[in-house]
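Chemist: can't give you the sequence, but here's the structure:
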């Protein structure tokens, strides 16, 4: 979330062990907006797919290449699962075709169990549905999980070659895993992690110098970070620092 203080309510729930290879976490937003008003939520999405239940619909949101936003109105709630790469092929054979868009998933049984559970128990009901619906991941799918986890957690990884070397596979294998299980190139995954970290640091430490932050995150210089931030988020580093 680019502006977490503006979010009405958001709960993040860890996936239970039985489906930990399928889901990173569940997220449950709840909102109650005054009539005639709206609350715009800006997000730098993770380089991953989300399976979302809201009202009577289930949507699979593909990986995003840009920042996105959602205008909340009225009263409501939803529950989403941030899918690990291993779960993705069960819902789409081509996650790359879903970049920056979503598609409806025909899963009335999932809607039924989630709505019956209500927002507090929705993650548990969602988890039980996934455990009963999605088959155990293959060895390749688990390797894709390892790839995504490595890129997200190891901030020393700054190139595709770095990631391939840490995983012990070729660059071509890494690219193939990312295409089938994520829908984005591995370099885009690395860049997204760096942008998320840059935004988090600007919020947490307004005094940090932009040049120091760029160097810490592996950018060639401050201008490189500023250009990527503006291209993806539509914001300058200075304007985001002031507004957040």
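Modeler: Great, that's in hand. Everything quoted here is computed from the prediction, not taken from an experiment. Residues are numbered from 1 along each chain as shown.

Chemist: Please make it C-alpha for all contacts and neighbour counts, starting now.
Modeler: Noted.

Chemist: end to end, how far does stretch 11-20 reach?
Modeler: 18 Å (CA to CA, to the nearest Å).

Chemist: And that stretch, what's buried?
Modeler: Residues 15, 19 are the ones in stretch 11-20 that count as buried (16 or more other CA atoms under 10 Å).

Chemist: Can you point out the buried residues in the strand or helix carrying residue 151?
Modeler: Per DSSP states H and E: residue 151 is located in helix 139-153. Of all the residues in helix 139-153, those buried under the rule 16+ other CA under 10 Å are 141, 142, 143, 144, 145, 146, 147, 148, 150, 151, 152.

Chemist: can you list contacts of the very next helix or strand once past it?
Modeler: The C-terminal neighbour of helix 139-153 among helices and strands, as given by DSSP H and E, is helix 160-167. Applying CA atoms under 8 Å, 6 or more residues apart in numbering, the contact partners of helix 160-167 are 146, 147, 150, 151, 157, 170, 171, 174, 186, 187.

Chemist: A further structure is provided below for comparison with the first:
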């Protein structure tokens, strides 16, 4: 499973946060489950900036169930009081059965009318394993077994989100044994964003993680290692998505 801190821009600010790998049939539908829990003193606000994965999320919270589309920019959530969420980073095989037009909810979300799921998960908490099993069972029943097209979409997502050697669409298409055009159509139909955008997001997440974990590493070296043309290109990518440069991000950690 991918490093649990990737995508979290300021891990030290996190409340209690748990990631759990899917099991059984849910493994074809979910990358991992994520569960934040918080109990903050009155008047305290915890701001959690996140550079989300280029994928959809299902989130069950005390007040309902939400389907979040893939994102093209960083986001921030403010935590107050006490609360929890049981989330699932969805694979395309699950996402396309929960919403038939992924591109329609890029950078936004919709409420799902699933009171039974919400009530069952609420009853399971704070038993995290039981809560995850509840969401897993609901997904498996709701989505069903993946089709051959869904399995190809899963393979595409796994490759683009996890393999640092994939920097160009040609490389990904060759690995998957499809044409570039087929790859582009598949990503639009099952994730909602272009495959090139998925590659850029993974690379920026890796860059942020390197900047965060190795304060002595020259930014120019990080840029070269991750396939950026130069440090300026890395800085521009940071600024465009995060609103600050890699240098400013490092200074703010």
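Modeler: Great, that's in hand. Just so it is clear, the structure is predicted and the values come from calculations on it, not from any experiment.

Chemist: one step back: run the chain-centre distance for the helix holding residue 151 of the first structure.
Modeler: Distance of helix 139-153 of the first structure from the chain centroid (CA atoms, centre = their mean, to the nearest Å) equals 15 Å.

Chemist: how about the residue nearest the centre of the first structure, what does it touch?
Modeler: The centroid of the first structure falls nearest to residue 46 when counting by CA atoms, centre = their mean (2.4 Å). Contact analysis of residue 46 of the first structure by CA under 8 Å, 6+ apart lists 63, 64, 192, 193.

Chemist: And stretch 68-75 of the second structure, what's buried?
Modeler: Applying 16+ other CA under 10 Å to stretch 68-75 of the second structure flags 68, 69, 70, 71, 72, 73, 74 as buried.

Chemist: Aligned counterpart of the last one in the first structure, please.
Modeler: Read that as residue 74 of the second structure. In the first structure, the residue matched to residue 74 of the second structure (TM-score structural alignment) is residue 67.

Chemist: For residue 215 of the first structure, what is the enclosing helix or strand?
Modeler: Residue 215 of the first structure belongs to helix 210-216, assigned by DSSP H and E.

Chemist: any chance you could map the helices in the first structure?
Modeler: 88-91, 108-133, 139-153, 160-167, 171-181, 186-204, 210-216, 222-233, 237-243 (DSSP state H).

Chemist: Over which residues of the first structure does stretch 207-216 of the second structure lie when aligned?
Modeler: By TM-score structural alignment, stretch 207-216 of the second structure lines up with residues 198-207 in the first structure.

Chemist: next one: stretch 172-180 of the second structure
Modeler: Under the criterion TM-score structural alignment, stretch 172-180 of the second structure matches residues 163-171.

Chemist: ok, and what's touching stretch 246-253 of the second structure?
Modeler: Contacts for stretch 246-253 of the second structure (CA under 8 Å, 6+ apart): 10, 208, 211, 212, 215, 219, 234, 235, 238, 239.

Chemist: And that stretch, what's buried?
Modeler: In stretch 246-253 of the second structure, counting by 16+ other CA under 10 Å, buried: 246, 249.

Chemist: and that stretch, how far out from the chain's middle?
Modeler: With CA atoms, centre = their mean, you get 22 Å for stretch 246-253 of the second structure.

Chemist: ok so, going back, how far does the match of stretch 172-180 of the second structure sit from the chain's center?
Modeler: For stretch 163-171 of the first structure - counting by CA atoms, centre = their mean - the centre lies 23 Å from the chain centre.

Chemist: do stretch 175-182 of the second structure as well
Modeler: Here stretch 175-182 of the second structure is found 23 Å from its chain centre; the criterion is CA atoms, centre = their mean.

Chemist: now do stretch 117-126 of the second structure
Modeler: For stretch 117-126 of the second structure, the distance to the chain centre is 23 Å (CA atoms, centre = their mean).
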